[in-house]
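Asker: got a sequence here, can you build the structure:
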Amino acid sequence: MNEAWPRAVLFMTTGHGDEEIAKSVILAGASDYIPKSSLSAEALKRMIANGLKVAEMRWRLHEQQNELRLFSDVLIHDMRAPLRAIKFLSDQILEEYKDGDLEEVARQFKLMKKSVNKTSELIERLASHINPHSTGRAERVTVDSLFDSLRAVLAQDLAASNAQIDWHSGGLSVLCFPPDIVQLLQNLIGNAIKYSGGKTPEISVFAEAAQPGLMISVADNGIGVPTEYREKIFEPFKRLQRGSEQPGTGLGLATCAKIAKRHMGVIWCDPQTESGTTIRFTISLEAQPVRETA
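Answerer: So this is what the prediction gives:
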């Protein structure tokens, strides 16, 4: 049960309690045990408070174990190729230098730089994925302010791609960690530009109230995502075959999923979209219209 629902809290109570029963039910996954003869309002409050703390610690441990597995996968697979390339190129450079072929040395240095950049990008994206969260407390901001920050961050990419973006804030405000949501939207819009298929990117960013919080949709006119991949793309290092020639690590959407999860929300690729891609995510905190001031 703990593996299936690491944040669940389970209590057991029986009419005849003893230490052996308590030991067996806790080993089976219960958070606590209490005989019926000891039940009281105060005892229940204490058990629930302690149980929630234990469940939260168990869930965090579960998440950390998953992250460690992720790190090991990267070290074994994704970093092996660029590091092997760097070693090979350094050997080649040494040979060419001894032969006096400086032109070939310069060419090999350029190739080595590409491998170093690829390794550096992978490390940066992995660090962002492992810990994408801002510090501090959530704050209430307008969706328009999130969009303003996003336009500033994306200014260069938007200018270079001539992307056309329609922004619809819905006049909403939301309780969130603003830098995280900006990063999430930056990843989605960056993908929309990257996978435009050679066309001028046309992107719509639409916010709307969705109980119990807010939903934001990012739709584009790009190459789209095949139906069979629409759930897998949010897993770490999952990339489409037809997008494999594009630079990237396969961590962008996985990071988006972590940020949405932190905001008690979900993220998904719309299954009804037939042209381009539409990705929606929720922030399951209260959303409300911005109050007009006189």
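Asker: switch to C-alpha atoms for all contacts and neighbour counts from now on
Answerer: Fine.
Asker: which non-adjacent residue is nearest the spatially most central residue of the chain?
Answerer: Nearest to the mean C-alpha position of the chain, by CA atoms, centre = their mean, lies Thr255 at 2.0 Å. Closest residue to Thr255 apart from its sequence neighbours, by CA to CA, 6 or more residues apart in numbering: His129 at 4.9 Å.
Asker: so that neighbour makes contact with Gly250?
Answerer: No - using CA atoms under 8 Å, His129 is not in contact with Gly250, being 10.4 Å away.
Asker: which parts of this protein are helices?
Answerer: 19-27, 41-73, 80-99, 102-130, 143-153, 155-161, 178-194, 252-262 (DSSP state H).
Asker: most tightly packed of the ones you listed?
Answerer: For the helices of the chain, average neighbour numbers computed from mean count of other CA atoms under 10 Å are highest in helix 252-262, which has a mean of 22.
Asker: which strands and helices lie in contact with that helix?
Answerer: helix 102-130, helix 178-194, strand 267-269, strand 277-283 (3 or more CA pairs under 8 Å, 6 or more residues apart in numbering; DSSP states H and E).
Asker: for the residue nearest to the centre of the chain, give me its contacts.
Answerer: 128-130, 132, 184 (CA atoms under 8 Å, 6 or more residues apart in numbering).
Asker: distance to Glu67 added to the helices and strands packed on helix 252-262, as a markdown table?
Answerer: Listed next are the helices and strands packed on helix 252-262 as a markdown table, based on distance: least, CA to CA, whole Å:
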| stretch | distance to Glu67 |
| --- | --- |
| helix 102-130 | 7 |
| helix 178-194 | 19 |
| strand 267-269 | 20 |
| strand 277-283 | 22 |
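Asker: how about those, which one is nearest Leu68?
Answerer: Closest to Leu68 of the helices and strands packed on helix 252-262 is helix 102-130 (CA to CA; 9.4 Å).
Asker: next, the angle from the closest one to helix 80-99.
Answerer: 160 degrees (axes from the mean of the first three to the mean of the last three CA atoms, to 10 degrees).
Asker: count the neighbours of the residue nearest to Ser173 when sequence neighbours are not counted for me.
Answerer: Closest residue to Ser173 apart from its sequence neighbours, by CA to CA, 6+ apart: Thr142 at 3.9 Å. Using other CA atoms under 10 Å, Thr142 has 21 neighbouring residues.
Asker: and for comparison, fold this next one:
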Amino acid sequence: MANDHPVVVENFETETRFSGSELLTSHDIRSGISTLIGTTDDPWGLIAAYDTNPQTFTEEDVTFVQSVATILADAIERNQYQNDLEQLVADLEESNERLEQFAYAASHDLQEPLRMVSSYLQLIERRYGDELDEDGEEFLEFAVDGADRMRSMIDGLLQYSRVETQGSEFEPVDLENVLDDVREDLRMKIEESDAKITAESLPRVTGDEEQLRQVFQNLLSNAIKYSGEGPPKVHISAGRNGTDWTVSVSDNGIGIDPKDQDRIFEVFEGLHAADDYTGTGIGLAVCERIIERHGGEIWVESEPGEGSTFSVTLPAVTDRFEEYAVE
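Answerer: Below is the predicted model:
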């Protein structure tokens, strides 16, 4: 075990380098080659090839035994690495599940005291609103606005925590229909902002239709919200990339500084003051979670003042789903 090279013994009966050879010679072993499996710092064991006759071993014999030891060490290490990796994945999944449960429980339990705060604020406004001076009215307005924003954040956190647990099974989804539904849902916002939304032909993908509607509603809503001074212009395009589709939503809005483009997908990470733009800062985090559940990616390409393009990858409809749809 202390040797970092193969040990060759041509005759154990005359061997003087080692003690304890009686166990081998009592079993009629007279010669052999042994070598370490692994390294001297982290050995897995030994492998030996013996002969019942004294033997002169060639360099090829030694190389062969050494090669077998190397193959065994690699196989053991790969198996150990795979076991460690599987355990790590299992631990991460368990930790993620616990975090989801905590987020759900915390946000759910916060709803009742927040509802009480909102109720009493409304009661104060109704009963004593006429008696408040200008400062009092402003303070009350801040409190009501804070409670409303907290309610929106709790709702967003609940939505975020339910992406994995409340999602539907994947099925073929026609993104043309999804876009039509989203445009209808945002019809008032589109008309009020005089937004112009254009789209290329959109594909069928494999996914959760309700969750994909959430993604595209959030992206279109953001494109309208952050349009700047002029009327919003939004264009949706799609391109095939192997087994996936890349769908992009481009706008002519205020853009995003490159140093902030990763941060916008984090929970509660809004880039703008609440007075400038309303929102909880959780919408894009939910989008990222949904797209990751679909095995895809989401990213943004943007420059300040030059608009933004948000892109997502989604799996194309498989042959199995196509056959099912035909049937």
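Asker: thought Asn252 of the second structure was touching Gly307?
Answerer: Yes - at 4.2 Å, Asn252 of the second structure counts as touching Gly307 under the criterion of CA under 8 Å.
Asker: what touches both of those two?
Answerer: Joint contacts of Asn252 of the second structure and Gly307 (CA under 8 Å, 6+ apart) are Ser227.
Asker: would you mark the buried spots in stretch 233-242 of the second structure?
Answerer: In terms of neighbour count (16 or more other CA atoms under 10 Å), stretch 233-242 of the second structure has its buried residues at 233-238.
Asker: check stretch 192-212 of the second structure too.
Answerer: So for stretch 192-212 of the second structure, counting by 16+ other CA under 10 Å, buried means 195, 197, 202-209, 211-212.
Asker: same thing with stretch 261-280 of the second structure?
Answerer: Going by neighbour count (16+ other CA under 10 Å), the buried part of stretch 261-280 of the second structure is 261, 264-265, 267-270, 279-280.
Asker: could I get these as a markdown table with distance to Val68 of the second structure?
Answerer: Shown next, in a markdown table, are these (distance: CA to CA, whole Å):
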| residue | distance to Val68 of the second structure |
| --- | --- |
| Gln261 | 51 |
| Ile264 | 53 |
| Phe265 | 50 |
| Val267 | 52 |
| Phe268 | 56 |
| Glu269 | 55 |
| Gly270 | 58 |
| Gly279 | 63 |
| Thr280 | 60 |
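Asker: closest one to Val300 of the second structure out of those, please.
Answerer: Nearest member of those to Val300 of the second structure, counting by CA to CA, is Gln261, at 6.7 Å.
Asker: contact partners for the equivalent of that closest one over in the first structure?
Answerer: In the first structure, Gln261 of the second structure lines up with Arg230, judged by TM-score structural alignment. Arg230 of the first structure makes contacts with 268-271, as judged by CA under 8 Å, 6+ apart.
Asker: make it 10 Å
Answerer: The contact partners of Arg230 of the first structure, taken as CA atoms under 10 Å, 6 or more residues apart in numbering, are 224, 268-271, 277, 279.
Asker: and it, how close does it get to Thr135 of the first structure?
Answerer: 31 Å (CA to CA, to the nearest Å).
Asker: before we move on, what about Ile203 of the first structure?
Answerer: 30 Å.
Asker: cool, Pro289 of the first structure as well?
Answerer: 26 Å.
Asker: neighbour count: those two, which is higher?
Answerer: Set Pro289 of the first structure next to Thr135 and count neighbours by other CA under 10 Å: Pro289 wins out with 15 against 9.
Asker: give me the nearest residue to the more buried one, chain neighbours excluded.
Answerer: Nearest non-adjacent residue to Pro289 of the first structure (CA to CA, 6+ apart): Leu172, at 4.4 Å.
Asker: please apply the same query to Gly243 of the first structure.
Answerer: Tyr195 (7.4 Å).
Asker: quick one: map the one you found onto the second structure.
Answerer: In the second structure, Tyr195 of the first structure lines up with Tyr226, judged by TM-score structural alignment.
Asker: neighbours around that match, how many?
Answerer: Tyr226 of the second structure is flanked by 18 other residues according to other CA under 10 Å.
Asker: of the contacts of Arg230 of the first structure, which qualify as buried by neighbour count?
Answerer: 224, 268-270, 277, 279.
Asker: picking that back up, who touches both of His129 and Gly250 of the first structure?
Answerer: With CA under 10 Å, 6+ apart, His129 of the first structure and Gly250 have common neighbours Pro236.
Asker: excluding chain neighbours, give the residue nearest to the aligned partner of Glu210 of the second structure in the first structure in space.
Answerer: Under the alignment (TM-score structural alignment), Glu210 of the second structure pairs with Pro179 in the first structure. Here the nearest residue to Pro179 of the first structure in space, its sequence neighbours aside, is Ser134; by CA to CA, 6+ apart that works out to 6.6 Å.
Asker: can you get me a residue count around that neighbour?
Answerer: Ser134 of the first structure: 13 neighbours (other CA under 10 Å).
Asker: doesn't Val182 make contact with it?
Answerer: No - counting by CA atoms under 10 Å, Ser134 of the first structure stays clear of Val182, with 11.1 Å between them.
Asker: thinking again about what came up before, of the helices of the first structure, which approaches Pro212 of the first structure most closely?
Answerer: So among the helices of the first structure, helix 252-262 is nearest, using CA to CA, at 14.1 Å.
Asker: now the closest one on the second structure. Mean distance?
Answerer: Superposing on the second structure and averaging over aligned pairs (mean CA distance after the TM-score superposition for the first structure), helix 252-262 of the first structure comes out at 0.7 Å.
Asker: and that helix, how far out from the chain's middle?
Answerer: Distance of helix 252-262 of the first structure from the chain centroid (CA atoms, centre = their mean, to the nearest Å) equals 2 Å.
Asker: what angle sits between that helix and strand 277-283?
Answerer: Using the same axes, to 10 degrees: helix 252-262 of the first structure against strand 277-283 is 30 degrees.
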